[in-house]
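> Coordinates for the following, if possible.
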Amino acid sequence: MNLDVLTSAWDGDTAVGYPLLFGLVLLGSVVPVVPTGLVVGTAAAFAMTTAGLGLALVLAVATLAALTGDLVTFAICRFGGPSAVRWVTRGQHADRLDQVREQFRRHGWQIIVAGRLLPAGRIPVLAAAGALTYPWRRLVPASLLAAFLWALAYALLGVVSGGIFDSPLVAMLVATVLVLAVSAVLNLIGNRRRRTVPAAAEPEPCETV
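From the prediction side, this is the model:
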């Protein structure tokens, strides 16, 4: 994503900045084509170094957008039928989806929170919640908590870079590097965990779902 575009959009124009932040996070939460963590991190860095955006509002808007995107994804999986679930979970491994579905039965709302924070965990969790017709009254509070913790985590990376550098562009560049580095580490951990969990489940072949 071009940081110059974000800088020009956020610089001194909150009428554009906050809707842009909301729209990008919402889009990336429904169709994963936008690096939403990067958007939040750079927005927080920009808020720390200029008066164009407020940090508290960045956190609030990012949380609301992420929550909205998760609820839309859940609704698609719950009411759209098998074809909609296949569309949402395209690129996901079937064994991974089955594993998440079983974990969801045991842990419920904790899986919703963990799925938001862990790489490649959100889509399988929301698909499982939709397939199992998880009740809205439990989903919404859990998704709100998950969205807030997610937005807070990436905003903190922007706060760190914005607190060190005075230049908005430099702060956003550093926030970008921090977000990418953290994402790479989490992906590495997630991949290692996914490789070990199926191996640990092999001694129980007779167990049914």
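> Please make it C-alpha for all contacts and neighbour counts, starting now.
Fine.
> which non-adjacent residue is nearest I164?
A171 (7.6 Å; C-alpha to C-alpha, 6 or more residues apart in numbering).
> Pretty sure L21 sits against A60.
No - using C-alpha atoms under 8 Å, L21 is not in contact with A60; the gap is 10.6 Å.
> how close does the residue nearest to I164 sit to A43?
According to C-alpha to C-alpha, to the nearest Å, A171 and A43 sit 10 Å apart.
> Among the two, which residue is more densely surrounded?
With neighbours defined as other C-alpha atoms under 10 Å, A171 and A43 compare such that A43 has more, 33 against 28.
> Now do the SS call for that one.
Three-state assignment for A43 (DSSP: H, G, I helix; E, B strand; the rest coil): helix.
> could you list every residue that touches it?
21, 53, 58, 155, 158, 172 (C-alpha atoms under 8 Å, 6 or more residues apart in numbering).
> Which helix or which strand is home to the fourth one?
The secondary structure element spanning A155 is helix 136-164 (assigned by DSSP states H and E).
> Of L21 and A60, give the one with the bigger neighbour count.
L21 (21 against 17).
> what about that one, is that helix, strand or coil?
Secondary structure, three-state DSSP: L21 is helix.
> who's in contact with it?
The contact partners of L21, by C-alpha under 8 Å, 6+ apart, come to 39-40, 43, 58, 61-62.
> Save those as CSV, and put in distance to L6 and secondary structure too.
Listed next are the contacts of L21 as CSV, based on distance: C-alpha to C-alpha, whole Å; DSSP: H, G, I helix; E, B strand; the rest coil:
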residue, distance to L6, secondary structure
V39, 9, helix
V40, 11, helix
A43, 8, helix
V58, 14, helix
V61, 16, helix
A62, 15, helix
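> Identify, from these, the entry nearest to G130.
Of all these, the one with the least separation from G130 (C-alpha to C-alpha) is A62, at 23.2 Å.
> Tell me how far the closest one lies from A184.
With C-alpha to C-alpha as the criterion, A62 and A184 are 21 Å apart.
> another one to check against the first:
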Amino acid sequence: MTTLEGMIAALAVLLAIVAVGSTVPVLPTGAAVSATAVVAAHRSPLALLAVVAVGGLGAYLGDAATFAICRAGGEALTRRLRMLREPLRLAATVRERLRAQPVTALLISRLIPGGRIPVLLTAAIVGLSWRTFIVSNVGACALWSATYAAIGLLGRSVFPQPWQGVVAAVVIVLVVTQVAGWIRRRREARVSAGA
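Next up, the predicted model:
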């Protein structure tokens, strides 16, 4: 297998992991982008750009599938999943953020562990149009992919061997995800205790 064939295969795997992980959140999509970025950076700057583009495309496809599912299920899906404790208050807040700054709202929902699906579900319930979603989510997914690629590059710059950078990138992403999740749970516990 040539270097080009290997890179194409790696990008195809990255696309599949991110698209599936963005639809069914069981795969570490950010870690996949970071790790692939480390390997690509050792090859060429163009390979790194391809990783960002493919990671963004996979995230976009997964988000579109999730948004379509949420629009089809709507409020009935909300009741079944019981993901939103205060759907009306959250829906009003998300609606305001989506109308004012849709790219920022969708990007932040991608960066916060467990934040993307409730935001997409709420966006579907409040009637975010497909047009707004399609346009806004392009920027959000591109920024998300670039952020995780940058995390991978940070690992690459510290370690001389690609495999060391991959391990560092995966560890950084997992630690950041866990810390952000812990902070979110603490904040929710405080809000629940105060209510």
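> Do you know the score for how well these two fit?
After superposition, the two chains reach a TM-score of 0.84 (TM-score structural alignment, normalised by the length of the second structure), with 190 aligned residues with a C-alpha RMSD of 2.7 Å.
> still on that earlier bit, tell me the contacts of the residue nearest to I164 of the first structure?
42, 45-46, 49, 158, 161-162, 164-165.
> Out of those, which two sit at the greatest distance?
T42 and I164 (13.7 Å).
> if you count what's nearby, which of the two comes out ahead?
Of the pair T42 of the first structure and I164, T42 is the one with more neighbours under other C-alpha under 10 Å, namely 31 against 14.
> right, and the more buried one touches M172 too?
Yes - at 4.8 Å, T42 of the first structure counts as touching M172 under the criterion of C-alpha under 8 Å.
> anything in contact with each of those two?
G158.
> Need the three-state assignment for V25 of the first structure.
V25 of the first structure - assigned by three-state DSSP - is helix.
> I'd like to know how far it sits from V100 of the first structure.
24 Å.
> can you tell me what part of the second structure the helix or strand containing L59 of the first structure aligns to?
Under DSSP H and E, the secondary-structure element containing L59 of the first structure is helix 55-79. Matched against the second structure by TM-score structural alignment, helix 55-79 of the first structure falls on residues 48-72.
> The matching stretch vs the first structure, average offset?
Following the fit onto the first structure, the mean deviation recorded for stretch 48-72 of the second structure is 0.8 Å by mean C-alpha distance after the TM-score superposition for the first structure.
> for stretch 140-156 of the second structure, same thing?
Stretch 140-156 of the second structure sits 1.2 Å off on average (mean C-alpha distance after the TM-score superposition for the first structure).
> Which other helices and strands does the helix or strand L6 of the first structure falls within contact?
According to DSSP H and E, L6 of the first structure maps onto helix 3-10. For helix 3-10 of the first structure, the elements it packs on are helix 14-30, helix 168-201, judged by 3 or more C-alpha pairs under 8 Å, 6 or more residues apart in numbering; DSSP states H and E.
> Buried ones in the last one, by neighbour count?
The neighbour-count criterion (16 or more other C-alpha atoms under 10 Å) identifies 168-179, 183, 186 as the buried residues of helix 168-201 of the first structure.
> go on, the first one?
The neighbour-count check on helix 14-30 of the first structure (16+ other C-alpha under 10 Å) flags 17-18, 20-30 as buried.
> which of the contacts of L21 of the first structure lies closest to A9 of the first structure?
For the contacts of L21 of the first structure, the closest approach to A9 of the first structure (C-alpha to C-alpha) belongs to A43, at 10.7 Å.
> Residue in the second structure paired with the closest one?
Counting by TM-score structural alignment, A43 of the first structure corresponds to T36 in the second structure.
> Could you do V34 of the first structure as well?
Using TM-score structural alignment, the equivalent of V34 of the first structure in the second structure is L27.
> check contacts around the closest residue to that match other than its chain neighbours.
Nearest residue to L27 of the second structure in three dimensions, chain neighbours excluded: G21, at 4.7 Å (C-alpha to C-alpha, 6+ apart). For G21 of the second structure, the contact set (C-alpha under 8 Å, 6+ apart) comprises 27-29, 62.
> again with L111 of the second structure
Each residue near L111 of the second structure by C-alpha under 8 Å, 6+ apart is listed here: W144.
> Please report how far it lies from R131 of the second structure.
Counting by C-alpha to C-alpha, the gap from L111 of the second structure to R131 of the second structure is 22 Å.
> Just give the nearest non-adjacent residue to T133 of the first structure, would you?
Leaving out its chain neighbours, T133 of the first structure is closest to R78 (C-alpha to C-alpha, 6+ apart), at 6.2 Å.
> Tally up the residues packed near that neighbour, please.
21.
> quick one: buried residues of stretch 131-138 of the first structure?
By 16+ other C-alpha under 10 Å, the buried positions in stretch 131-138 of the first structure come out as 131, 134.
> That one maps to which residues in the second structure?
Under TM-score structural alignment, the match for stretch 131-138 of the first structure is residues 125-132.
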